[in-house]
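>>> using only what follows, build the 3D model:
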Amino acid sequence: MHKSALPQEGTETFQDQIRIVLVETSHSGNIGAVARAMKNMGLGNLWLVRPASFPDEASYARAAGAADVLDHARVVSSLEEALADCVLVMGTSARGRKVPWPVCAPPEAAVAAADHAGSGPVALVFGRENSGLTNDELQRCHYHIHIPSNPDYSSLNLAMAVQVMCYELRMHYLRSLEDGQASPYLKPMARPGDEGWDVPPARVDEVEGFFGHLEQVLIDVDFHRRENPRQLMTRLRRLFQRARLDQMEINILRGILTAVQKAAGARGNSKSTEAGSTVAGQDNGDV
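Below you'll find the model as predicted:
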């Protein structure tokens, strides 16, 4: 049917203590999709309560590269068995209850799971695709997790719901790491100078040289007049300063400006015997 994946690491970590429990899943492909969602976020502890069909080809096909999660999945005959040794149980619910129950959103549920994981297994329980968890099953939970989806279309696919919770758990786990360990995952890379950017940020003198070159080219092509500047260069400065250019980008832009000057000069020479004035050194991208 399938080739078993390599064994998972046996050490008990935060991720190992988080138990994803699926109750009476009717479509085995959804089990595979859940396994994939779990492995994406570093989780691998899957329990299945009376699945309609498992294991089978559909579940492994949908799991893609997460076959190891399915290989180690526990199949049990009752929810009681899946929860017996847990220190905290949280069940997903989209419905309001006549008797109010403690409810939390996914981020708060992730914090609670992390807080209790050091004391023992924590179960996140997901119900049937068509009807969710029964009232009796929800009453076995310490908390209900409500994913605040669109009230006009609130039904989530099973794997989607699991992915939301696994993502929140992953983010909480990464934030708990030391800065050096978490930075490759959480630290943004948005501009030159950020860790991972491939080219150093442009220096002030390089940017000023570009602005001078740009203004001269705009004059050369009769787009800009120094005697009547209006706010053209001010707005162009604001545009390019907002971009936070790196050194390579400055070189590319100045190369484009030099090519424009050459092209404009060639056209001018073909139409007039008057020699156009040029700024010394512009052919090399200097101003």
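>>> CA only for contacts and neighbour counts going forward, please
Fine.
>>> thinking residue 78 is in contact with residue 50, fair?
Yes: Residue 78 is in contact with residue 50 according to Cα atoms under 8 Å; the separation is 6.9 Å.
>>> looking at the two, which one has more neighbours?
Counted by other Cα atoms under 10 Å, residue 78 and residue 50 do not tie: residue 50 has more neighbours, with 17 against 13.
>>> skipping adjacent residues, who's closest to the more buried one in space?
Nearest residue to residue 50 in three dimensions, chain neighbours excluded: residue 24, at 4.9 Å (Cα to Cα, 6 or more residues apart in numbering).
>>> and if you look at residue 8?
Nearest to residue 8 is residue 68, by Cα to Cα, 6+ apart, at 7.1 Å.
>>> neighbours around residue 29, how many?
22.
>>> sec struct for the closest residue to it other than its chain neighbours, please.
Excluding its sequence neighbours, the residue lying closest to residue 29 (Cα to Cα, 6+ apart) is residue 59, at 4.3 Å. Three-state call for residue 59 (DSSP: H, G, I helix; E, B strand; the rest coil): helix.
>>> residue 123 now?
Applying three-state DSSP: residue 123 is strand.
>>> which elements pack onto the helix or strand containing residue 258?
Assigned by DSSP states H and E, residue 258 falls within helix 247-271. Helices and strands touching helix 247-271, by 3 or more Cα pairs under 8 Å, 6 or more residues apart in numbering; DSSP states H and E, are helix 204-220.
>>> starting at the chain centroid, how far to the helix it packs on?
How far helix 204-220 lies from its chain's middle: 38 Å, per Cα atoms, centre = their mean, to the nearest Å.
>>> second input sequence below; structure requested for side-by-side comparison:
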Amino acid sequence: MALGKARVAGTLAPPMVAPPTSPRPGLLRDACLVLVRTQGPVNLGMVARLCGNLAIDDLRLVSPLCEVDSPEARMFSTHSRDFMLAAPRFATLAEAVADCGLVVGTSARMRDPLSGPPLLPEDLPALVRDRPAKRWAMVFGNEADGLSDDEMRCCQAFVRLRTFGANYSYNLSHAVAIILYALATGEPLPRDEIQPDGASRDEVDHLKRYWLHTLERFDYFRRTDKERFTPQLEQLFNRLHLSTHDVQMLWGMFAQMHYVHFGERAAPEHDQTGNTRRERGPNPAP
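Predicted structure coming up:
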């Protein structure tokens, strides 16, 4: 059917809109949008429609609390229903951003002083330039509770939207629209070609677990509280722009320590890629 106005039951239906075919604009080129525990079907539908407006083709849903195919979500998705229904769903935020080299969260209130000061939308071009990644994520939490402490630890940076009235937070769909429009219309800053892409969160998470395993075997936590140390180590990794090569180098250092002291190069639970494996080095010379 040709684009234009279609007559339905004697009335004029809204013009049909062709799906976007142009590349994603501006800073959204390598971005995915992640919604965590969304509870409002209207918000979900509006965000899906916004993805159609801004040519975003990577929407990920983490444990949605509403029915994705509800009448309200369908009504407000406007020409993006199929896209919304096809969005992959994940049990946790960590799973949803496992392939992302940069994860940016949004929060009205910063509850962890180790996270550092929040950014403003206008700071994002510099962040994307300084921490390049093959794929990066923009994360929005639940309408009422935002992101949990565990979910916040998945993020390397945070954006806060300023408000100027009595209400200190925005509606979810409004916040998504404000930030993504700023990204779509913002000009990417020149990239330092020497700066490599960041390692995926999955790679960094396996490195973290390997470090903790190594420290535990060396009895490091005999006098250090592991529960306090672990989030501090996570925040250290979040502040660093580790490339895949960096992760491999650090992994190799600890693998050698394992081999010298325990006769094995990798942690018994997993190898560098997270696969279950037990790798032993050659037997020491007599």
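>>> what segments of the stretch 51-200 of structure 2 are strands?
Secondary structure of the stretch 51-200 of structure 2 (DSSP state E, counting those that start in this stretch): strands at 59-62, 89-90, 102-106, 136-140, 157-159.
>>> next one: the residue mapped onto the residue nearest to residue 50 of structure 1 from structure 2 from residue 102 of structure 2, what distance?
Under the alignment (TM-score structural alignment), residue 24 of structure 1 maps onto residue 37 of structure 2. Counting by Cα to Cα, to the nearest Å, the gap from residue 37 of structure 2 to residue 102 of structure 2 is 20 Å.
>>> looking at those two, which is more packed in?
Set residue 37 of structure 2 next to residue 102 and count neighbours by other Cα under 10 Å: residue 102 wins out with 28 against 23.
>>> show the contacting residues for the aligned partner of the more buried one in structure 1.
Counting by TM-score structural alignment, residue 102 of structure 2 lines up with residue 88 in structure 1. Residue 88 of structure 1 makes contact with 113, 116, 121-123, 141-142 under the criterion Cα atoms under 8 Å, 6 or more residues apart in numbering.
>>> mind giving me the PyMOL command for buried ones among those residues?
Here is the PyMOL command that selects only those of those that count as buried (16 or more other Cα atoms under 10 Å):
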select buried, resi 113+116+121+122+123+141
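>>> save the contacts of residue 88 of structure 1 as CSV, and put in distance to residue 213 of structure 1 too.
Output for the contacts of residue 88 of structure 1, formatted as CSV (distance: Cα to Cα, whole Å):
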residue, distance to residue 213 of structure 1
113, 59
116, 62
121, 65
122, 63
123, 64
141, 68
142, 67
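>>> ok, the contacts of residue 88 of structure 1 vs residue 169 of structure 1, which is closest?
residue 113 (8.0 Å; Cα to Cα).
>>> which residue is the nearest non-sequential neighbour of that closest one?
Per Cα to Cα, 6+ apart, closest to residue 113 of structure 1 is residue 122, 6.2 Å.
>>> that neighbour -> structure 2?
For residue 122 of structure 1, the residue aligned by TM-score structural alignment is residue 136.
>>> and if you look at residue 109 of structure 1?
Using TM-score structural alignment, residue 109 of structure 1 pairs with residue 124 in structure 2.
>>> what residues are up against its match?
Applying Cα under 8 Å, 6+ apart, we find residue 124 of structure 2 in contact with residue 183.
>>> tally of neighbours for the nearest residue to residue 237 of structure 1 once chain neighbours are set aside?
Ranked by Cα to Cα, 6+ apart and with sequence neighbours excluded, the top spatial neighbour of residue 237 of structure 1 is residue 211, at 7.3 Å. The local packing of residue 211 of structure 1 (other Cα under 10 Å) involves 19 other residues.
>>> residue in structure 2 paired with residue 211 of structure 1?
Looks like residue 211 of structure 1 stays unaligned there (TM-score structural alignment).
>>> what does stretch 63-81 of structure 1 contact?
4-8, 23, 29, 31-36, 39, 44-51, 55, 60, 82, 137.
>>> among those residues, which ones are buried?
23, 29, 31-36, 39, 44-51, 55, 60, 82.
>>> how many neighbouring residues does residue 180 of structure 2 have?
21.
>>> the one 5 residues further on now?
Applying other Cα under 10 Å, we find 13 residues neighbouring residue 185 of structure 2.
>>> trace it over to structure 1, please.
Mapped onto structure 1 by TM-score structural alignment, residue 185 of structure 2 lines up with residue 171.
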